[in-house]
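Visitor: Structure, please.
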Amino acid sequence: MYVLNEVMIDPYQLEDTAVYNERSLRTLVRAIVLSQGTFSLILAHCNYTALRDKIVQQLREQCSVPIRELVLEQSVKTLYSTIETKLGQEEPSAVMVFGLESVSALEQLLRATNRVQEEFRNFTFPVVLWITDEVWQKLIRLAPNFESWATIVEFRLANEDLIDFIEQTTDQVFAKILDAGANLFLDNAALNLGIGSPRRVELESAR
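Guide: From the prediction side, this is the model:
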C-alpha cells in the first residue's frame, strides 16, 4: 500500500480494475455478437467520460460487428422514435447510444420508453445504451419493465485515475479563480460545476 494525497491506494487494485474492465469489454463484445438479427438491450454503465471514450475506442477495435453510433440531443423526448428516425432506412448490425445523461426531459423520455417498450422488438439488432449512476437509478424507477430486459455491463475507474481527475478539476478551478481576480465572484456554473453539469456529476460519482 502507498499514500497519494492522503488517499490510500492498493497497487493491486489498479491491476484488478484493468482486469475487471477487460472482462467487461469482452462481455460487451460477446453480447453484441450473440444478439445479431434480434433485439437485445445492453446497458453499459460508466460514470466517467474519459473512461467511456477509452472503452468505446477499444470496442471499435475489438468488435467484429460494425456499430452505428448515435448521440442524443438534449431536446429529445423519446428514445424509440429518435433511434428510428435517425436510422431511417438503415439496417445496422448494432446501435450504440450516447447522451442520455444530457437529455433535458430525461424522466419524460424514460416514462415514454417504458410505455412503448414492446416496440423495441421491431429492431433486429442490439442496442447499447451508455448510462451513468443517475440515469440507471431513474431507469429503475421510471422504466422498470424496460430496464429488466437489459444485460448490464459495468466499467470502473481505477483509484489512481480518479485521483488524477480530482486533481485536474481542482487545478482548473483554482486557475479560473486566479484569472478572474479577487474582486470577481465565480459561481458553480462559471466553474463548470453547476447542478447537473457533466463535471459535477462525475465528481459526485467519486464520493
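Visitor: from here on, contacts and neighbour counts on C-alpha atoms
Guide: Fine.
Visitor: Which is the succeeding secondary structure element to the longest helix along the chain?
Guide: If you go by DSSP state H, the chain has its longest helix at helix 11-34. Using DSSP states H and E, the helix or strand that follows helix 11-34 in sequence is strand 40-45.
Visitor: Can you tell me which helices and strands the longest helix of the chain packs against?
Guide: Secondary-structure packing of helix 11-34 (3 or more C-alpha pairs under 8 Å, 6 or more residues apart in numbering; DSSP states H and E): strand 40-45, helix 49-62, strand 151-154, helix 159-180.
Visitor: ok, and what's touching it?
Guide: Helix 11-34 is touched from outside by 1-2, 42, 44, 55, 59, 62-65, 94, 126, 153-160, with contacts defined as C-alpha atoms under 8 Å, 6 or more residues apart in numbering.
Visitor: Please check the residues you listed and keep the buried ones.
Guide: 42, 44, 55, 59, 63, 94, 126, 153-160 (16 or more other C-alpha atoms under 10 Å).
Visitor: so which of those residues would you say is closest to residue 175?
Guide: The closest of the buried ones among the contacts of helix 11-34 to residue 175 turns out to be residue 160 (C-alpha to C-alpha; 22.5 Å).
Visitor: Sequence B follows; please return its structure for comparison with A:
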Amino acid sequence: MISLSNSENSTVNTITLTKRLARAMRLSGGEFSLLLVCCNSIQRQQQVLNLLTEFLSADIHEIVLSPGADKLYTAITTEIGATQPEALMVRGLESVVAINQLIISTNIMRNEFRKQFRFPLVLWVNDEILCKLVWLAPDLKDWAASTIRFDLPNNQLVKSEQQAISA
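Guide: Modelled structure (predicted):
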C-alpha cells in the first residue's frame, strides 16, 4: 500500500480543491454565482491563488477589503465600476472592523448582486466569517454552492495538533 506523507497529502488535496474551484468558476458561464472558499491562512490563500492561474485562464479581478469597509456591494461597484470581469475574488473579510454590519447589508442587497454582476463572486472567508455568514446572512449563504475548504476548521486543527503531541 502506498502512503503519502502529510505534506504530499496536503499538496494533492490543495491541487484537487483548486481544480474544483476553477471548475466552479468556469461553470458560471457569464452568470452570477457565489462561491465561498474557507481558508484560515493568508499565506495558503496566496498559494491557492497562484495555483489557480495554472488551471484557469480567466481574467480574475481581486479586491482586498479595507478594515473600514461597511458594504460589500458598494466596495465591489466602486472598485470595478461598469466593467464585468470574468471572475472576482474578494479577500480581507477577516480584517473588516464592522464585519457584522457588512454581512447583514450584503444579505439585504443579495438580489442586486444577481441583477448587476455577470460573473462568479468568490468570497474568501475563515472559520469565524463562515459562522457569521450562517447566522447573520443565511439567505446569502444558501446561494453559495458547498463551501470549498482548504484547511481544517480551527477546532479540528487544534484536536489534530493535540493528538500529534500526545502520540
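Visitor: Any idea what the TM-score comes out to?
Guide: In this superposition the chains share a TM-score of 0.85, using TM-score structural alignment, normalised by the length of structure 2; 154 aligned residues with a C-alpha RMSD of 2.0 Å.
Visitor: Next, count neighbours for residue 11 of structure 1.
Guide: Residues near residue 11 of structure 1, counting by other C-alpha atoms under 10 Å, number 12.
Visitor: And residue 81 of structure 2, by the same measure?
Guide: For residue 81 of structure 2, using other C-alpha under 10 Å, the count is 9.
Visitor: And for residue 201 of structure 1?
Guide: Residues near residue 201 of structure 1, counting by other C-alpha under 10 Å, number 19.
Visitor: now do residue 38 of structure 2
Guide: If you count neighbours by other C-alpha under 10 Å, residue 38 of structure 2 ends up with 22.
Visitor: Outside of stretch 137-155 of structure 1 itself, list whatever touches it.
Guide: With contact meaning C-alpha under 8 Å, 6+ apart, stretch 137-155 of structure 1 is reached by 20-21, 24, 27-28, 40-46, 107, 110-111, 113-114, 117.
Visitor: List only those of those flagged as buried.
Guide: 21, 24, 27-28, 40-46, 107, 110-111, 113-114, 117.
Visitor: thinking again about what came up before, deepest of the helices and strands packed on helix 11-34 of structure 1, which one?
Guide: Stretch with highest mean neighbour count among the helices and strands packed on helix 11-34 of structure 1: strand 40-45 (a mean of 22; mean count of other C-alpha atoms under 10 Å).
Visitor: can you tell me the helix or strand for the counterpart of residue 102 of structure 2 in structure 1?
Guide: Superposed on structure 1 with TM-score structural alignment, residue 102 of structure 2 falls opposite residue 109. Here residue 109 of structure 1, judged by DSSP H and E, is contained in helix 106-115.
Visitor: So which elements touch that helix?
Guide: Against helix 106-115 of structure 1 (3+ C-alpha pairs under 8 Å, 6+ apart) you get helix 133-142, helix 144-147.
Visitor: so of those helices, which one's packed in deepest?
Guide: Of all those, helix 144-147 carries the top mean neighbour count, a mean of 18, counting by mean count of other C-alpha under 10 Å.
Visitor: Would you mind getting the average deviation of that helix from structure 2?
Guide: With mean C-alpha distance after the TM-score superposition for structure 1, helix 144-147 of structure 1 departs from structure 2 by a mean of 0.5 Å once superposed.
Visitor: in structure 2, what residues pair with that helix?
Guide: With TM-score structural alignment as the criterion, helix 144-147 of structure 1 aligns to 138-141.
Visitor: re the thing from before, wait, doesn't the match of residue 102 of structure 2 sit right on residue 78?
Guide: Yes. Taking contacts as C-alpha atoms under 8 Å, residue 109 of structure 1 lies within contact range of residue 78: 4.8 Å.
Visitor: Which one's more surrounded, these two?
Guide: A count of neighbours by other C-alpha under 10 Å puts residue 109 above the other of residue 109 of structure 1 and residue 78, at 21 against 18.
Visitor: who's in contact with that one?
Guide: When contacts are counted by C-alpha under 8 Å, 6+ apart, residue 109 of structure 1 is found next to 76, 77, 78, 79.
Visitor: per the alignment, the third one corresponds to what in structure 2?
Guide: With TM-score structural alignment as the matching criterion, the partner of residue 78 of structure 1 in structure 2 is residue 71.
Visitor: Look up how far residue 91 of structure 2 lies from its match.
Guide: Counting by C-alpha to C-alpha, to the nearest Å, the separation of residue 71 of structure 2 from residue 91 of structure 2 is 14 Å.
Visitor: Same check on residue 98 of structure 2?
Guide: 15 Å.
Visitor: more neighbours, the two?
Guide: residue 91 (18 against 14).
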